[in-house]
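1. Sharing a model that was predicted from the sequence below.
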Amino acid sequence: MKVIAEEQWSYVLFEDREVGLITVLLGGVVNLDVTVQLTPSELSMARSDAKFAGELAASIRSNMENFREREVRPPVWPK
């Protein structure tokens, strides 16, 4: 697994065998983590734009329902 971008206590965006994944910590009463598989265009953007991962993490936090069909369970963390 190759980490592309990360922000401590927020998200980690990484690649595993050409598949892009982002694991995001969701705030609230209980901290939860969620992993979403990236589309090829999202992975390309993450590789070329340093700000993209943070923007994507914020989008996931604000409306996880838009990403639910791409959710990976259980959440994945790079080793």
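-> That came through fine.

2. from here on, contacts and neighbour counts on C-alpha atoms
-> Noted.

3. residues in contact with the longest strand seen in the chain?
-> If each strand of the chain is counted by residues according to DSSP state E, the longest one is strand 19-26. Outside strand 19-26, the residues within contact range by CA atoms under 8 Å, 6 or more residues apart in numbering are 9-15, 31-40, 43, 57, 60-61, 75-77.

4. before we go on, here's another structure to hold up against the first:
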Amino acid sequence: MLKKISEEPWSYTLYQDGEKFIISVLCGTSAMYETTIELTKEEIEALKENGAAAIAAKVREQKSKYAKRNITNFQHPK
């Protein structure tokens, strides 16, 4: 079951579903959009060491690197 475990408004929301972690990052400047990815094992380790804000910053800075992994039509749980 997907549950929200961390959030920074207007920046990111981090979810966990069992062993999976999914982060939804708000990107853009005048045109805002979300990039939502499932974290890899390496990214989960970085999350534990540096926090979700660091992962979100990487996604924003390297949008093209993460674009292929974007989960389209992601439904945020209520």
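-> On my side now, so go ahead. Every value quoted in this text rests on a predicted model; they were computed, and no experiment measured them.

5. Is it correct that Pro47 of structure 1 falls within a helix?
-> You called it Pro, but residue 47 of structure 1 is Arg. Yes. When DSSP: H, G, I helix; E, B strand; the rest coil is applied, Arg47 of structure 1 is found to be in a helix.

6. Could I get the contacting residues of it?
-> Here Arg47 of structure 1 is in contact with Ile4 (CA under 8 Å, 6+ apart).

7. tell me what the helix ranked longest in structure 1 is packed against?
-> Scanning structure 1 for the helix with the most residues, using DSSP state H, yields helix 52-62. With contacts defined as 3 or more CA pairs under 8 Å, 6 or more residues apart in numbering; DSSP states H and E, the packing partners of helix 52-62 of structure 1 are strand 2-7, strand 11-16, strand 19-26, helix 40-48.

8. Looking at these, which is nearest to Glu65 of structure 1?
-> strand 19-26 (12.8 Å; CA to CA).
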